[in-house]
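*Asks:* just the structure for this:
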Amino acid sequence: MVRVSNGLVGILNFVTFLLSVPILGAGIWLARKASTDCERYLDKPVIVLGVFLMLVSLAGLVGACFRVSWLLWLYLLVMFLLIVILFCFTIFAFAVTNKGAGEALSGKGYKEYRLGDYSNWLQKRVNNSKNWNKIKSCLIDSKVCSSFSYKYLNDTVEKFYYENLSPIQSGCCKPSNDCNFTYVRPTEWSKPAGVTYMNQDCNAWDNNKSVLCYNCQACKAGLLQNIKRDWKKVAVVNIVFLVLLIIVYSVGCCAFRNNRRDNSYGYPGRWK
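*Replies:* Have a look, this model is predicted:
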């Protein structure tokens, strides 16, 4: 008679196996259909995740239902390592996102962001030229500022200043408030000639649609604000996922103990 723990492990891994199929399919679809470097950047991690889930779930399914002890042992080892990795990542995510916040501006509906307000680890990642050039290419490909310009095209300067802009829109698609440029359109500002600015972002601004403020420190800060928000959400989800993994791992340990006990008694039809 198959014990409850073995049955639970089998059911859970069967569900995981079913989930791995669309994940793997999505990765293969991205690899074939991707038209930009940003989309191609996503296909390999998705494929790896799909294959990983498929193999681990198969190991757990076969090990629990057919009493293959070495497969169940391998499954438990991978689960243990996954728990450790997720725990470390969750702590790391909270640690690197505990700094940084937007600066509220008087008479403005949006905030502005300063790169120096964020953790040194995150700053180093975006200050690396190779990393930032890839990120900048993705931002341009995503047309974040083009859609921003279209959305607020008919705004007067007074109305524009009260818009609730996203961190990336605020940092990458318009000049810093310090520059005091004259508003023409959301992504077009009149820049006085011969003026020296303390804020280097003012010098970096250009009305060219492929330049704008993509080279500004504020743009990097806006991206980090997005990353901070998303990583905190991921960290919370990880905590829930960790609890579930620990429960599954505990049930798996019971199933492994059952397998060893049955094998030691030499039950017919069991793997030895």
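*Asks:* only C-alpha atoms from now on, for both contacts and neighbour counts.
*Replies:* Will do.
*Asks:* surely residue 121 is in contact with residue 96?
*Replies:* Yes: the pair residue 121 / residue 96 is scored as a contact, 7.0 Å apart, by C-alpha atoms under 8 Å.
*Asks:* now show me the structure for the sequence below, then we'll compare the two:
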Amino acid sequence: MRFFAFTRDGVAGLAVRTDTGLAGLMAEDASYTGSLDDLIRSGRLAAAGKVLAAGDAIDEASVTPALPFRRAGKVLCVGLNYADHAAETNHAPPPYPTVFVRFNDNLVAHEGALVKPAASEQFDYEGEMVAVIGKRGRSIPKAQALAHVAGYTLFNDGSIRDFQMATPQWTLGKNFDATGAMGPDFVTADMLPEGASGLAIRTRLNGEVVQESNTAQLIYDVATLVEKLSAVMTLEVGDLIVTGTPAGVGMARKPPLWMKAGDVVEVEVEGIGVLRNPVVAE
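*Replies:* As a prediction, the model looks like this:
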């Protein structure tokens, strides 16, 4: 199923995409299923999808997209996970996944404004795919790893490069307010190839393709990431694994290509959708 979270007149809603468009319910409806955060934690995605599909027709043009997930305990981002991106930033392919964290409260939804901070001109895009954990686990064998993934969504890991590169730790440059985006759809794993592999991924800035690759080119695929991360920590239901970005980032271009107020950036992954955001100045 393809779930779409939204608000209308300040009220939360949840819908699924059907052959005839969006169908769903509002939080004020008696049969409302709860948010995606609630559904994934309770294991009710499939049942809720059927309820939503029998709900009201939702006019997408009349609602405001919302973040699909707001309560992830962990947002684990993987750096340098496409060989071409590692090469363009003068890094060897990492011998172990390079992991850093982002936080829920600096993310915006589809069509929400990404904010170029006043403190920097070096606001860069990174189109990525997210694997959403649907089953708790620790020390998960690779052969069982994909059974722990409920589905996938999209991410723009907006990065403030001068702050990111100022120290060996990337946390500050990756966590300015309203610099990352996620959504719009959450697509369950059964709708995509195993491990969401073999999907075209691209980023467009003002309509021009600036990143283009395929998820088959991940150095550490989704199953391997689940295995490696769960060797260190318990992966909880609702945790997000942001799988990495391909070559073409603005930092590596000559001259560099930074996002600025007035730009529009789109991240697209085949079978998952398009995440679109305008850029504004702080």
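*Asks:* list the TM-score for the superposed pair.
*Replies:* With the length set by TM-score structural alignment, normalised by the length of the first structure, the two chains reach a TM-score of 0.21; 101 aligned residues with a C-alpha RMSD of 6.6 Å.
*Asks:* re the thing from before, residue 121 and residue 96 of the first structure: who's more crowded?
*Replies:* Legend: neighbour count by other C-alpha atoms under 10 Å for residue 121 of the first structure and residue 96, higher for residue 96 (17 against 10).
*Asks:* what about the strands in the stretch 151-272 of the first structure?
*Replies:* For the stretch 151-272 of the first structure, the strands defined by DSSP state E, counting those that start in this stretch cover 182-185, 188-190.
*Asks:* and the shortest one, which residues are buried?
*Replies:* Residues of strand 188-190 of the first structure classed as buried: 188, 189 (neighbour count, 16 or more other C-alpha atoms under 10 Å).
*Asks:* same check on stretch 12-20 of the first structure?
*Replies:* 13, 14, 16, 17, 20.
*Asks:* who touches stretch 57-73 of the first structure?
*Replies:* Stretch 57-73 of the first structure is contacted by residues 2, 6-7, 9-11, 13-14, 16-17, 74-75, 252, 255-256, 259-260, 270-271 when judged by C-alpha atoms under 8 Å, 6 or more residues apart in numbering.
*Asks:* and those residues, which are buried?
*Replies:* Buried members of those, counted by 16+ other C-alpha under 10 Å: 6-7, 9-11, 13-14, 16-17, 75, 252, 255-256, 259-260, 271.
*Asks:* nearest to residue 104 of the first structure, of those?
*Replies:* residue 16 (44.9 Å; C-alpha to C-alpha).
*Asks:* what sits against that closest one?
*Replies:* With C-alpha under 8 Å, 6+ apart, residue 16 of the first structure has these contacts: 53, 54, 57.
*Asks:* check which helix or strand covers the first one.
*Replies:* What it means is residue 53 of the first structure. helix 37-65 (DSSP states H and E).
*Asks:* following that helix, which helix or strand comes up?
*Replies:* Helix 37-65 of the first structure is succeeded, C-terminally, by helix 69-96 (DSSP H and E).
*Asks:* that next one: which residues count as buried?
*Replies:* Neighbour counts over helix 69-96 of the first structure (16+ other C-alpha under 10 Å) mark 69-73, 75-76, 79, 83, 86-87, 90, 93-94, 96 as buried.
*Asks:* how much does it deviate in direction from helix 37-65?
*Replies:* 140 degrees (axes from the mean of the first three to the mean of the last three C-alpha atoms, to 10 degrees).
*Asks:* what's the farthest-apart pair in the buried residues of helix 69-96 of the first structure?
*Replies:* Maximum distance among those (C-alpha to C-alpha): 40.5 Å, for 69 and 96.
*Asks:* could you report the neighbour count for the residue lying closest to residue 80 of the first structure once chain neighbours are set aside?
*Replies:* Nearest residue to residue 80 of the first structure in three dimensions, chain neighbours excluded: residue 249, at 7.4 Å (C-alpha to C-alpha, 6 or more residues apart in numbering). Applying other C-alpha under 10 Å, we find 20 other residues in the vicinity of residue 249 of the first structure.
*Asks:* residue contacts, residue 249 of the first structure?
*Replies:* Taking C-alpha under 8 Å, 6+ apart as the contact definition, residue 249 of the first structure lies against 76, 79, 80.
*Asks:* what distance do you get for it to residue 255 of the first structure?
*Replies:* Separation of residue 249 of the first structure from residue 255 of the first structure (C-alpha to C-alpha, to the nearest Å): 10 Å.
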